[in-house]
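> no sequence for this one, just the structure:
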C-alpha cells in the first residue's frame, strides 16, 4: 500500500510535467525506449523523459511546482512515516558522497534523453541514466567528488563507488556513478551498477527493454511522449 501511494505521487508529478508529443513521426519502438535497455530487470517503476534537461528547467520555473508543494496531498505525504524515512536515507547518502541530491542537482546532471528505474522504494534502490556529453558530465559536482570515491572495474567498464551506511547503521549499500557509451549512470547499489554497465555495452536478457516493449506493444499506435512511465502493476 505504501509503495502504491508513492507510485501515485510519482504519477501526479509526471502528469504535471508532461505535455503533448511534438508530432514527429514515430521511431522504432526499441529506439524510443532505448534507455530501458540499460536498466537491469526487476524494476518496479520505469520513467523516461525525452529531454530531462529542458523539463527540469521548465519544472523549476513553473507555478505548477509551487502549487504542488503547497497542495494538501503533498502536505499529508511529507508528514508520513515513509516520506520521513526516505528523507533520512537521502540525507545519509548526501553525507556519505558529499553532494546534495535535490532538484537543482538533478537539473545539473540531466542531459537530453533520461530515465530512472526504482527497484526498492524503502531502500532507495534505483538506477538513473542520462544521455549527456562527456565534457559536461565530468564538469558536474558529482564527478568532482570522484577522488573521494573508490575507482572500481567491472567487465564492462570503470565506475566510482562509495559505501553508505543508512537506517541507523542497519543497512549498508553503495552509491555509484560512471560514464559509459555517452551516458552518465548513477546507481544506489553496486550490483545494479555492474549490471547497468553490462547492459549499456550490450542490452541482453538482463535488461528491462523487452518487458517495457511488450507492454508498449499492446498499446495501439504507441509513441513515447515527453515523459513515459511503465509500472510492474503485479508488484504494487
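Looks like it arrived, so ask away. Computed from a predicted model, the values in this text were never measured in an experiment. Numbers count the residues shown, from 1 in each chain.

> from here on, contacts and neighbour counts on C-alpha atoms
Noted.

> next, count neighbours for residue 85.
Around residue 85 there are 14 other residues, counting by other Cα atoms under 10 Å.

> again but with residue 192, I slipped
21.

> tell me who's in contact with it.
Contacts for residue 192 (Cα atoms under 8 Å, 6 or more residues apart in numbering) come out as 40, 126, 127.

> so how far is residue 51 from it?
As judged by Cα to Cα, to the nearest Å, residue 192 and residue 51 stand 24 Å apart.

> still on that earlier bit, which of the contacts of residue 192 tops the neighbour count?
In terms of neighbours by other Cα under 10 Å, these top out with residue 40 at 28 neighbours.

> these two touch, right, it and residue 197?
No - using Cα atoms under 8 Å as the test, residue 40 is too far from residue 197 to be in contact (9.4 Å).

> overlap in contacts of the two?
In terms of Cα under 8 Å, 6+ apart, residue 40 and residue 197 are not both contacted by any residue.

> mind checking how far the residue nearest to residue 98 when sequence neighbours are not counted is from residue 163?
Computed as Cα to Cα, 6 or more residues apart in numbering, the closest residue to residue 98 that is not its neighbour in sequence is residue 145, at 7.3 Å. From residue 145 across to residue 163, the span is 14 Å (Cα to Cα).

> what about those two, which has more around it?
Of the pair residue 145 and residue 163, residue 163 is the one with more neighbours under other Cα under 10 Å, namely 18 against 13.

> buried residues in the helix or strand that contains residue 196?
Per DSSP states H and E: residue 196 is located in helix 190-201. By 16 or more other Cα atoms under 10 Å, the buried positions in helix 190-201 come out as 190, 192, 193, 194, 195, 196, 197, 198, 199, 200.

> the last one touches residue 179, doesn't it?
No - because the distance of 10.1 Å does not satisfy Cα under 8 Å, residue 200 is recorded as not touching residue 179.

> buried ones in stretch 59-72?
Residues of stretch 59-72 classed as buried by neighbour count (16+ other Cα under 10 Å): 59, 65.

> got it, and stretch 80-89?
82, 83, 86, 89.

> the first one touches residue 5, doesn't it?
Read it as residue 82. No - using Cα under 8 Å, residue 82 is not in contact with residue 5; the gap is 9.8 Å.

> put this next to the previous one:
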C-alpha cells in the first residue's frame, strides 16, 4: 500500500468532479488505437483543462487504501470543507446526477468506471461539464451500473457507434453512455460524447491534442508523460469567475502572464516529482536566472521554511525586511470581496473635555514609513544585490535555544552583492529604520560587537532584537543570535556547486510541524489540548491546517525550483520527499 500525498490530490479531484458533476457517457471502439496514443486525440476542442494518467485505476486504489484518506475524512480540515459552499454545490450536483441516472455517483461507482489509460477533460467550471475517457476491457465495462440501466435511456447514433442519453430535471441534467470495444467514455453533454465517438472513428485535426495552447505546452516538455499529467488553458481559466472565487492562492495577477501550463507527476516510493511548464503570454519578456548557491550555503539542514531569489529588486528586499525583521507586526486582514467602509462623519477639531492639550503648540509630525527606510533603500540600490535568502523557523530547542511560552518565529535574511557590504552603513540604516518605532533620539539603539570561533557579529541592544554579520560580499541579518549562529555554522559546510535558477524554495514539514501546531494553538487561544471533530467550524490554523498537516505527517519536506527556458517558457520542479 503506497501512502502518498499526490494520490490524494489526483483522486480527490477526479472523485469530486466525476462523482459529483452529474453525468456519464460510456463507449468503446471496434478497433483499438495503439496503447501509446494520447487520449487527447479523441477529446473535442474547447476544454479548459485535462488530466491524463496511464493507469488511473491503480492511482485511485492507492489513495482509497491509504491511511491518509482515512485520516483526512476524520480530520477537522474535512469537517471545515464539508461546511463550505463548494461542498454544498458539489452535493447538489451529485443529487442531480442520482435523480437523472437512477443511482448515486459515489466512491463505489468511481471504482467501477476507473480504467487504465484515462483522460478527464473539463469544458465548463460553472456548469460542471466534462468528458471522461478510459481504457477498460469489454467484460468489466458490462458490469457498470450505466450499461445495466441502458433501457431507461434513449439510444442515439454517432457514425457507426451507439450511445445512450437521458436528460432530466430543472435545470436539465444530461447523462449519456455507450459501450463498444475497449474504451469507456463519460460526459455531461450529448455533443461531447457524439464528437468523441466521431473522432475515434474518423481522426481529424479538430481535437484537444491539436489546440494551440495544448500542443505548445506538450512540445515544450522534454521528458515522457508522468504517472499523472495535467494541462491547463490559462487564457480561459483565469478570467472565469468560478476560478477566481475558489482559487485559494488568489494570485490572479501573477497567473495572467501565462497562456497555458502543463504539469507531469512522477511517482516513486520515496518521493513525488512534479515537472511544470508554463508558457508566457509575452514570450519576449526577459527572465534571468542567477547562481543561488552563495545564499543557499547558509541554509541549515532539515529545518525551517526558505525562499532564495535571484536578482531581487530593492522593493522586494525592503518588503521582506519589513515583514520578517523590522516590523514583525500582525498583518491586518482584508476581505477582497468586501468594499471598505466610508467614513462620512464630520471631523471635530477639539473637545470640551480635553484640557491637557495646548492649542498654541505645534503638533508632532509623524514621518512616513518611507522616510525611515530611505537609508536602507539607498544602501540596497547602490549595492545591486545578486541573490536573497529568506529563512523562517518555529524553532527547535536543540538548535535555536530554549523556547518561551510565546513560541517566537525565528527569521533571517541573507544577501549577496558583487560590490561587497559596509557594516557601518548597515548598522546606521537598520537603526534609522527602527528608531521611529522604538526610541527618541536613537537612545538605546546601540550595537555591541561579539567574537566566537573566528566569527564576528554585532547585535542591537534593547527590546527589538536584531543581529548582523558581514562576511565579504555576504550580509546576514537575523532576529536573534541563535539563528544567526545556526546560519553561519551551515555556511562552513556548504557545497560550492553552482545552482542556477530564478527561485529555489523549500519547507521542512517534519521539523516544523510540531512548532507550527504549538504556535497556532497559542495564537488561536485553543490550547494544546484542542480536540478534533464537533459540529462547529474549527479554528483555521490550530485545527483546520494542523489536522491537514497531521494527515500527511509522512511528508518530510518539499522543495521548489524555477528556471527560465527559451522563448518565454518557465520550468518549475517540485519534489515531495516522503519518510522511508
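Cool, the structure landed. Only a predicted model underlies this, so the values are computations on that prediction, with no experimental measurement involved.

> quick TM-score on the pair, please.
Between these two chains, after superposing, the TM-score reads 0.79 (TM-score structural alignment, normalised by the length of the first structure); 210 aligned residues with a Cα RMSD of 2.5 Å.

> in CSV, list the buried residues of helix 190-201 of the first structure along with distance to residue 157 of the first structure.
What follows is those, written out as CSV (distance: Cα to Cα, whole Å):
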residue, distance to residue 157 of the first structure
190, 13
192, 13
193, 10
194, 8
195, 11
196, 10
197, 7
198, 8
199, 11
200, 10
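
> what's the closest of those residues to residue 236 of the first structure?
residue 192 (21.1 Å; Cα to Cα).

> show me the buried residues of stretch 80-89 of the first structure that map onto helices.
82, 83, 86, 89 (DSSP state H).

> can I get those residues in a markdown table with distance to residue 74 of the first structure?
Formatted as a markdown table, those follow (distance: Cα to Cα, whole Å):
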| residue | distance to residue 74 of the first structure |
| --- | --- |
| 82 | 13 |
| 83 | 10 |
| 86 | 14 |
| 89 | 19 |
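
> remind me which helix or strand the residue nearest to the spatial centre of the first structure belongs to.
Geometric centre of the first structure, nearest residue: residue 116, 2.3 Å, by Cα atoms, centre = their mean. Using DSSP H and E, residue 116 of the first structure sits in strand 114-120.

> the second structure: matching residues for that strand?
Strand 114-120 of the first structure lines up with residues 118-124 of the second structure when matched by TM-score structural alignment.

> how far apart are that stretch and its match in the first structure?
Superposed on the first structure, stretch 118-124 of the second structure shows a mean distance of 1.0 Å to its aligned residues (mean Cα distance after the TM-score superposition for the first structure).

> name the residues that touch that stretch?
Residues contacting stretch 118-124 of the second structure (Cα under 8 Å, 6+ apart): 14, 39-40, 43, 46-56, 128-135.

> and with 6 Å instead?
With Cα atoms under 6 Å, 6 or more residues apart in numbering as the test, stretch 118-124 of the second structure has contacts from 47-53, 129-134.

> let's have those in CSV, adding secondary structure and distance to residue 69 of the second structure.
What follows is those, written out as CSV (DSSP: H, G, I helix; E, B strand; the rest coil; distance: Cα to Cα, whole Å):
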residue, secondary structure, distance to residue 69 of the second structure
47, coil, 29
48, coil, 28
49, strand, 25
50, strand, 24
51, strand, 21
52, strand, 22
53, strand, 20
129, strand, 26
130, strand, 25
131, strand, 26
132, strand, 23
133, strand, 25
134, strand, 24
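
> and which of these is nearest residue 560 of the second structure?
residue 51 (21.8 Å).

> wait, what's in contact with residue 483 of the second structure?
Counted by Cα under 6 Å, 6+ apart, residue 483 of the second structure has zero contacts.

> in the first structure, what residues pair with whichever strand or helix holds it?
Using DSSP H and E, residue 483 of the second structure sits in helix 481-491. Helix 481-491 of the second structure corresponds to no residues in the first structure, going by TM-score structural alignment.

> in that helix, what's buried?
Buried residues in helix 481-491 of the second structure, defined by neighbour count with 16+ other Cα under 10 Å: 481, 483, 484, 485, 486, 487, 488, 489, 490, 491.

> tally of neighbours for residue 428 of the second structure?
14.

> any idea what residue 159 of the first structure aligns with in the second structure?
Aligned counterpart of residue 159 of the first structure in the second structure: residue 163 (TM-score structural alignment).

> its match reaches residue 175, doesn't it?
No - under the criterion of Cα atoms under 6 Å, residue 163 of the second structure is not in contact with residue 175, lying 10.6 Å apart.

> now residue 517 of the second structure: which helix or strand?
Judged by DSSP H and E, residue 517 of the second structure forms part of helix 509-524.

> which part of the first structure matches that helix?
Going by TM-score structural alignment: helix 509-524 of the second structure matches no residues.

> can you list the buried residues in that helix?
Those buried within helix 509-524 of the second structure under the rule 16+ other Cα under 10 Å are 509-521.

> give the contact list for residue 261 of the second structure.
Residue 261 of the second structure sits in contact with 231, 232, 277, 278, where contact means Cα under 6 Å, 6+ apart.

> neighbour count and secondary structure added to the residues you listed, as TSV?
Listed next are the contacts of residue 261 of the second structure as TSV, based on neighbours: other Cα atoms under 10 Å; DSSP: H, G, I helix; E, B strand; the rest coil:
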residue	neighbour count	secondary structure
231	25	strand
232	23	strand
277	23	strand
278	25	strand
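
> and residue 185 of the first structure, how close does it get to residue 80 of the first structure?
Relative to residue 80 of the first structure, and taking Cα to Cα, residue 185 of the first structure is found at 30 Å.

> returning to what we had before: how about the contacts of stretch 118-124 of the second structure in TSV, adding distance to residue 306 of the second structure?
What follows is the contacts of stretch 118-124 of the second structure, written out as TSV (distance: Cα to Cα, whole Å):
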residue	distance to residue 306 of the second structure
47	36
48	33
49	31
50	32
51	31
52	32
53	32
129	40
130	39
131	40
132	39
133	41
134	41
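
> please enumerate the strands of the stretch 151-300 of the second structure.
Under the criterion DSSP state E, counting those that start in this stretch, strands of the stretch 151-300 of the second structure are mapped to 154-158, 161-168, 173-177, 183-187, 228-232, 258-267, 271-280, 290-291.

> I am finished for the moment; much appreciated.
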